[in-house]
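S.K.: From the sequence below, what's the structure:
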Amino acid sequence: MAADTLRKRNLPTASPTDTSPAFGDGGTGTSDHPAGEIKYGAWSQVLRAMLLLTWFNCGAVCINVTQFLGAPLYWWNKDYYYAYMALTKQSFAILGIAATRWFTPTKIRVSWDKDLRGQFHKNTAGRLETTFPERLVYLANHQVYTEWLYLWWFAYTSKMHGHIFIILKESLKYVPVLGPGMMFYGFIFMARKWASDKPRLEHRLEKLKSRHSGPMSGSAGLDPMWLLIFPEGTNLSANTKRISTRWAEKQGIPNTKHVLLPRSTGLFFCLQQLQGTVEWMYDCTIAYEGTPKGGFAPDYFTIRSTYLQGRPPKCVNMHWRRFAVSSIPLNDAKEFEKWLLDRWREKDDLLEQWYETGYFPGDAEAADASRGISKAGYIETEMTLNNWMEIGQIFVVLASAALVVNVGVKFFRLFTTAR
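M.R.: From the prediction side, this is the model:
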């Protein structure tokens, strides 16, 4: 999408926001912060932190124990093993979505290019539903550390939250509870040393081209798979932007304003390996309402300010595009690098429009009140669960195991007493 096309859109304008760095740590109470004043005092923040940690840690431990209980399925029936782990992956998505809904209700505004028309609508309860393919690779610019949670929720809207795979830095593998859980999920850990990363990545991608016939195996063909990649490699901040700028100067290429220059090697290899098994690559451009032009979202929307102080982004904006894998130059690394950089410059233009107007371009021709699509061609919704009973999925296996053990102990005592 060309930059001049983006600028021709006649959309409402957003008011400028104060850019003072004094609010970067989320610790001040001034109303000049883009999300307003701190809503919770120090003791309330401590209480919220304890409640959040209790909910998240208890849920994560339950899921992790559930995974270990199901691990022997791998040697008995791999179809059931992968279905079981997909269900535990769903449970983790439910855990994160519920925490966000309770502690920091978040409005989401979704827009899309015209060729995605028909893949988005709101159900009668006002929740977003999407009809994306069962297998795809999807990309996003990276601004805040919780980005993966919003993109996992988006997979939830297509009922694919049990089939997401994320490429992560290797150090996360050693985080207690979460690290082993992510290994069970089949997430891909990278050391950022291509000599050691390449064979590991090749092995994991080969597994993503497999097919199982058991539950959760999809409608047809290969196993469902949403592979999430952040080509920038890290989130946008003052430091990473300086590094990206120096790299642009060293390479003699124009710099970007609102994104980091993408790294192409890993994505190029993934698309090469998955070629013929994935038809589409989807791209999401994310922006957080309240981030001033030239500012950095992590300076304003930290975990502390978002979840504890009650100052989340007023709206998380997502704009979706897609590209046919067959149209992407995958025979030449240099051509692909240029292709990806061009797409990232388009993303930069999208963000420029968003900073100027407060909106990404909408598909106005798709406006349909019955499907929840506004006259401007976007959908506004909230990040929440479709049914709160889904929370029971997190604990059902562990509760069932505890019940079986309890009944077994009682029978054992009864038997030994009778003797």
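S.K.: contacts and neighbour counts: CA atoms only from here.
M.R.: Fine.
S.K.: So which residues of the stretch 151-300 of the chain form strands?
M.R.: Under the criterion DSSP state E, counting those that start in this stretch, the stretch 151-300 of the chain contains strands at 164-169, 188-190, 225-229, 280-288.
S.K.: Reformat the ones you listed as TSV; add distance to Glu249 and mean neighbour count.
M.R.: Shown next, in TSV, are those (distance: least, C-alpha to C-alpha, whole Å; neighbours: other C-alpha atoms under 10 Å):
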stretch	distance to Glu249	mean neighbour count
strand 164-169	26	19
strand 188-190	27	20
strand 225-229	25	22
strand 280-288	25	22
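S.K.: Specify the stretch among those strands that is closest to Trp339.
M.R.: For Trp339, the closest of the strands of the stretch 151-300 of the chain is strand 280-288, at 13.3 Å, according to C-alpha to C-alpha.
S.K.: what's the following helix or strand after the closest one?
M.R.: helix 303 (DSSP states H and E).
S.K.: residues in contact with that following helix?
M.R.: Helix 303 has contacts (C-alpha atoms under 8 Å, 6 or more residues apart in numbering) with Thr146.
S.K.: Show me how far it is from its chain's centre.
M.R.: 16 Å (C-alpha atoms, centre = their mean, to the nearest Å).
S.K.: C-terminal to it, which secondary structure element comes first?
M.R.: Next helix or strand after helix 303 toward the C-terminus (DSSP H and E): strand 316-324.
S.K.: Report the angle between that following strand and strand 280-288.
M.R.: With axes from the mean of the first three to the mean of the last three C-alpha atoms, to 10 degrees applied, the angle from strand 316-324 to strand 280-288 works out at 160 degrees.
S.K.: Can you give me the buried ones in strand 316-324?
M.R.: Residues of strand 316-324 classed as buried: Val316, Asn317, Met318, His319, Trp320, Arg321, Arg322 (neighbour count, 16 or more other C-alpha atoms under 10 Å).
S.K.: Sequence B follows; please return its structure for comparison with A:
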Amino acid sequence: MNVKEIAIFHVLLCVTFIVSGLAVNLIQFILYVALRQINPQLFRKLNYYLVYTIYGQLLFLIDWWGPATLNIHCAPDLLDRFATEHAVILMNHHYELDWLYGWMVGDRSGVLGNCRVYGKKVLKYVPVVGWAWNMSDVIFLDRNWEKDKLNLSSKLNELLDYPTPVWILLYPEGTRFSEEKHQASQEFAVSRGLPVLKHHLIPRTKGFSFTVSELDKSRISRLYDVTLVAGTSPTSAPPTLTSILCGRSTEASMYIREYQLKDIPTTDEGSSQWLMNLFKEKDALKDSFLQTGCFSELSGFPKYPPIQRQSRPWSLLISITLNSCVIIPLIYILLTGGIITRLVLVLMLGLAWFAMRKFINITKISKSSSYGAKKSTTSSDDKKKE
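M.R.: This next block holds a predicted model:
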């Protein structure tokens, strides 16, 4: 048995994440109160490392504990520009680990602590990650467009004031892919005369259009589209959180394309059409990879050799240090403490196990949504024939 599959190790990693994360939240809060209004740039510089301390423990799981292989296909000079300026990143949301694969690229580009997303407002109340986001200019949405567009308008360009590059990560599909959502999306496309996508949901264009129109093009000039496929290699474990917690290696491939923001229409109709065309191309890229193992073979897009960037050591050092600082004292207290102390520790471990299982269940995708296997390429028309 792989020792990484033993549940107690997962629980201990979770305990360290919670304890250290709450400590980071406290430091963030103190700095937020002391510096945010007086010297916002200094706060942002310091906060970068605090956010990275939290992210680094999750990145450790996919970099070192259950090490993943990530093949990046892009123009030869693209990665050299990737981390030099602010950028908008478009990603598909099809796997339990797609956010972690995105973090791998962000970390190797040196911008992980400045990756920002649009999140549901309820997330700001979640300890550790949610609290960290709430003090880091993450944009929380009410799902009420009249409120949301005012919030977006005021917050978007604040991110561009950061002293180091910021990535604004957007998931235009708006929700994670599942077979049920895909079927509903295809039916919606047919009813509205939109393209029927084989591997993606119809993108939600309103937020994207508003973002493109609001961003100051003099301070942000590039948009990158990422098409991700994971778990198709015979040697890859399913791209799930359970896989990496158990130390199983996964494999993913992504195709990255670069666009100038100034070339994207700023009208609602123009930017919506641009995004729909982009998703037709993403669909062709993913379909080509699922059928041939190559993004370009059937799609007609340029073929690039895969690039694999080595893991940086920081997530490993952060995890070793924090786990040593938390677990060694816990073991000492467990061995030397009284019965009450031991019961409290056991209760704490039980709560950590419950929190971990809750998090895993939240990230799970229904088994009916395949991990990119070729069976997912079956079109809705084929299913009807069956």
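S.K.: After superposition, what is the TM-score?
M.R.: With the length set by TM-score structural alignment, normalised by the length of the second structure, the two chains reach a TM-score of 0.74; 316 aligned residues with a C-alpha RMSD of 3.0 Å.
S.K.: Please name whichever of the strands of the stretch 151-300 of the first structure is nearest to Lys338 of the first structure.
M.R.: strand 280-288 (16.5 Å).
S.K.: What range does the closest one cover in the second structure?
M.R.: Mapped onto the second structure using TM-score structural alignment, strand 280-288 of the first structure covers residues 222-230.
S.K.: average offset between the matching stretch and the first structure?
M.R.: Its matched residues in the first structure lie on average 0.5 Å from stretch 222-230 of the second structure after superposition (mean C-alpha distance after the TM-score superposition for the first structure).
S.K.: Now do stretch 48-58 of the first structure: everything it contacts.
M.R.: Leu95, Gly96, Ala99, Phe103, Tyr307, Leu308.
S.K.: Please enumerate the helices of the first structure.
M.R.: Under the criterion DSSP state H, helices of the first structure are mapped to 3-7, 42-70, 73-76, 78-103, 147-157, 178-184, 194-207, 238-251, 265-274, 303, 333-357, 392-418.
S.K.: Could you work out which of those reaches nearest to Lys375 of the first structure?
M.R.: Smallest distance to Lys375 of the first structure across the helices of the first structure (C-alpha to C-alpha): 16.4 Å, for helix 333-357.
S.K.: and for that closest one, what span of the second structure is it aligned with?
M.R.: Going by TM-score structural alignment: helix 333-357 of the first structure matches residues 268-292.
S.K.: Give the buried residues for that stretch.
M.R.: Neighbour-count burial for stretch 268-292 of the second structure [16+ other C-alpha under 10 Å]: 268, 271-276, 279-290.
S.K.: and if you look at stretch 163-179 of the second structure?
M.R.: Those would be 164-174, 176-179, for stretch 163-179 of the second structure by 16+ other C-alpha under 10 Å.
S.K.: Can you give me the end-to-end span of that stretch?
M.R.: 42 Å (C-alpha to C-alpha, to the nearest Å).
S.K.: Run through who's touching that stretch.
M.R.: Applying C-alpha under 8 Å, 6+ apart, the contact partners of stretch 163-179 of the second structure are 41, 44-45, 83-95, 111, 114-118, 159-160, 200-205, 207-208, 365-366, 368-369.
S.K.: same deal with stretch 327-336 of the first structure?
M.R.: Residues from elsewhere that reach stretch 327-336 of the first structure (C-alpha under 8 Å, 6+ apart): Ser264, Thr265, Phe268, Leu271, Gln272, Trp339.
S.K.: Now tabulate these in a markdown table and tack on distance to Ala401 of the first structure.
M.R.: Below are the contacts of stretch 327-336 of the first structure laid out as a markdown table (distance: C-alpha to C-alpha, whole Å):
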| residue | distance to Ala401 of the first structure |
| --- | --- |
| Ser264 | 46 |
| Thr265 | 45 |
| Phe268 | 44 |
| Leu271 | 41 |
| Gln272 | 43 |
| Trp339 | 52 |
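S.K.: Give me the buried entries from those.
M.R.: Buried, going by 16+ other C-alpha under 10 Å: Ser264, Phe268, Leu271, out of the contacts of stretch 327-336 of the first structure.
S.K.: Just tell me what the first one corresponds to in the second structure.
M.R.: Correspondence of Ser264 of the first structure to the second structure, assessed by TM-score structural alignment: Thr205.
S.K.: looking at it, its match is touching Asn277, isn't it?
M.R.: No. Contact between Thr205 of the second structure and Asn277 fails when scored by C-alpha atoms under 8 Å: they sit 11.6 Å apart.
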